[in-house]
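Asks: missing the sequence, but the structure's below:
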């Protein structure tokens, strides 16, 4: 092996070691996000529970102004200003009671809570529907998938999006 071949071998070896080192660093580096705070998770469950329980009091078959009034009374303190404005602009996006009698939304059963970043979480769940028969005999009248995004605003968890 001549000098040129030896130099080339050493350079290629150093590049391979450098690539392996950088790869190992990114593979094993500690996470930059902190683990979920138990108090935040409890607050999120509380907000989602209250939000779900109040949906039956937001009648969606009324005129738009009545729907907005019901939202103001029942949901406004649980949602961000951004979501409130989106609901006012398009009342068809407001979740609530779609029929005058049955079924009605009884609550939200949380399936999973996933951290999006330090200031928001995605909550995947099922909106539990109820009617008088299910109320009398147990069970429910169906479930509808629902996803909520919660955001921490001034130290309080609020619903920032509903799909």
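Replies: Structure's in. What do you need? Model, not experiment: these values are computed from the prediction.

Asks: Could you use CA atoms for every contact and neighbour count after this?
Replies: Will do.

Asks: quick one: contacts of the longest strand anywhere in the chain?
Replies: Counting by DSSP state E, the longest strand found in the chain is strand 104-117. Contact with strand 104-117 is made by 33, 36, 45, 48-49, 51-56, 96-98, 121-131, as judged by CA atoms under 8 Å, 6 or more residues apart in numbering.

Asks: again, only using 6 Å
Replies: 52-53, 56, 97, 121-130 (CA atoms under 6 Å, 6 or more residues apart in numbering).

Asks: same deal with stretch 83-98?
Replies: Here stretch 83-98 has contacts from 55, 56, 58, 59, 60, 104, 160, using CA under 6 Å, 6+ apart.

Asks: burial of the last one, as a residue count?
Replies: Residues within reach of residue 160, counting by other CA atoms under 10 Å, total 21.

Asks: okay, now the one to match up with it:
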């Protein structure tokens, strides 16, 4: 549109005395011209050059204010559009971050429902049911084929209760990195509002088929916050103990297996390490029940189950506590046959499935 600005007092609407300015607002030129003519008639009727000059000046100021208002409105509209264009990506990013955080927290609540110690077909079904809405198909397939390195419940106590989100960083428009902690608790911790352990976790989420999904997971060092944990990196397991076992000792020995049917010469057929966790109050005068852990290779364990050799005279063999991709950890048969002091406490500890397998240093 064009606004018409009078430049001479005598006849401001004469075509030779007008100039046009392009602006962004809407000005009704006909309306302004009509009002000016009416005002001019009134000025002439009043008489007196001084009065005419005053009223002409007033008219010019009125037109200038109208023009300025339109220009100002145009500038404000342009600034609002620019601000809106800047705010829209920021709002979209905030929404994405909220969605990603909610997904990670919801996923963390599912960890306790996936037991990694069951038969492979049950573990697979449990992962599909509880993780299918949260992780990518490629990550889910890796976890199903290698449950030891998957997230889930390895022991009955403590168990993973949740994931606490600490930070979210954008990697691209379709990827975010989330850092947090897996919080593990026991029944007592749940009642008292405490935590048993924390483990740092880093997750990478990607937008796949217009849905945010967890595509990568990296775990940090396990941090005990309550109770006592024995960690064996050589063979790859953790063993959770009550606070009263703080200051325990580790005793090393070996188990021996005899070939089946070879009862005369007692030749040793198989052998392997055995680790015993000893209570801190154990003394030679007051011996307490140890927690013995036999360690088998997968081949040795399979041979034992097939009856190719046996251990000791007990009619039953060792009972499995857990396994990783190379070793099986087992409890000796009749380990507490003498009923020493503390055997009941050890039985209660073992009922909580305290052994948690992990990858050993020898596998790296």
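Replies: Yep, that arrived. This structure is a prediction, so every number in the text was calculated from the model and none was measured.

Asks: How alike are these chains, TM-score-wise?
Replies: Laid over one another, the chains give 0.75 as their TM-score (TM-score structural alignment, normalised by the length of structure 1), with 129 aligned residues with a CA RMSD of 1.4 Å.

Asks: one step back: inside helices: which ones of the contacts of strand 104-117 of structure 1?
Replies: Judged by DSSP state H, the subset of the contacts of strand 104-117 of structure 1 located in helices is 52, 53.

Asks: Check the contacts of strand 104-117 of structure 1 and tell me the two furthest apart.
Replies: Greatest spatial distance in these: 121 and 130, 27.1 Å, computed using CA to CA.

Asks: show me the contacts for residue 241 of structure 2.
Replies: Contacts of residue 241 of structure 2 by CA under 6 Å, 6+ apart are 228, 229.

Asks: Could you measure from the residue sitting nearest the centre point of structure 1 over to residue 111 of structure 1?
Replies: Nearest to the mean C-alpha position of structure 1, by CA atoms, centre = their mean, lies residue 122 at 2.1 Å. In this view, residue 122 of structure 1 and residue 111 of structure 1 are 11 Å apart by CA to CA, to the nearest Å.

Asks: now swap in residue 132 of structure 1 and tell me
Replies: 25 Å.

Asks: swap in residue 51 of structure 1?
Replies: Counting by CA to CA, the gap from residue 51 of structure 1 to residue 111 of structure 1 is 15 Å.

Asks: So for those two, which sits in the more crowded spot?
Replies: Taking neighbours as other CA under 10 Å, residue 51 of structure 1 and residue 111 compare with residue 51 leading, 22 against 12.

Asks: which part of structure 2 lines up with the biggest helix by length in structure 1?
Replies: Counting by DSSP H, the longest helix found in structure 1 is helix 3-28. Under TM-score structural alignment, there is no match for helix 3-28 of structure 1 anywhere in structure 2.

Asks: quick one: which helix or strand includes residue 272 of structure 2?
Replies: In the assignment (DSSP states H and E), residue 272 of structure 2 maps to strand 268-278.

Asks: Show me what that strand is packed up against.
Replies: Using 3 or more CA pairs under 6 Å, 6 or more residues apart in numbering; DSSP states H and E as the contact test, the elements touching strand 268-278 of structure 2 are strand 249-259, strand 291-297.

Asks: Can you point out the buried residues in that strand?
Replies: Within strand 268-278 of structure 2, the residues scored as buried using 16 or more other CA atoms under 10 Å are 270, 274, 275, 276, 277, 278.

Asks: in structure 1, what residues pair with that strand?
Replies: Using TM-score structural alignment, strand 268-278 of structure 2 lines up with nothing in structure 1.

Asks: Just give the number of residues close to whatever residue of structure 2 lines up with residue 107 of structure 1.
Replies: Alignment note (TM-score structural alignment): residue 107 of structure 1 maps to residue 162 of structure 2. Residues near residue 162 of structure 2, counting by other CA under 10 Å, number 20.

Asks: coming back round to it: just put the contacts of stretch 83-98 of structure 1 in CSV and tack on distance to residue 87 of structure 1.
Replies: Formatted as CSV, those follow (distance: CA to CA, whole Å):
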residue, distance to residue 87 of structure 1
55, 14
56, 17
58, 12
59, 14
60, 12
104, 20
160, 11
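
Asks: So which of those residues is the closest to residue 12 of structure 1?
Replies: residue 160 (52.0 Å).

Asks: check contacts around the residue mapped onto that closest one from structure 2.
Replies: In structure 2, the residue equivalent to residue 160 of structure 1 is residue 215, according to TM-score structural alignment. Contacts for residue 215 of structure 2 (CA under 6 Å, 6+ apart) come out as 136, 139, 204, 205.

Asks: Quick one: neighbours of residue 299 of structure 2, just the number.
Replies: 11.

Asks: can you check the one 10 residues further on too?
Replies: For residue 309 of structure 2, the neighbour count with other CA under 10 Å is 20.

Asks: repeat for residue 140 of structure 1
Replies: Counted with other CA under 10 Å, residue 140 of structure 1 comes out at 18.

Asks: Run through the residues that contact the equivalent of it over in structure 2.
Replies: With TM-score structural alignment as the criterion, residue 140 of structure 1 lines up with residue 195 in structure 2. Residue 195 of structure 2 is in contact with 184, 185, 189, counting by CA under 6 Å, 6+ apart.

Asks: Any of the residues you listed buried? List them.
Replies: Buried among the contacts of residue 195 of structure 2 by 16+ other CA under 10 Å: 184, 185.

Asks: about what we covered before: top of the contacts of residue 215 of structure 2 by neighbour count?
Replies: Of the contacts of residue 215 of structure 2, with other CA under 10 Å as the count, residue 205 tops at 26 neighbours.

Asks: mind checking the SS state of that residue?
Replies: What DSSP: H, G, I helix; E, B strand; the rest coil gives for residue 205 of structure 2 is strand.

Asks: Contacts only, for it.
Replies: Counted by CA under 6 Å, 6+ apart, residue 205 of structure 2 has contacts 175, 176, 213, 214, 215.

Asks: swap the cut-off to 8 Å and go again
Replies: 100, 175, 176, 177, 178, 212, 213, 214, 215, 216.

Asks: give me the number of residues near the aligned residue in structure 2 for residue 46 of structure 1?
Replies: By TM-score structural alignment, residue 46 of structure 1 lines up with residue 102 in structure 2. By other CA under 10 Å, 13 other residues sit near residue 102 of structure 2.
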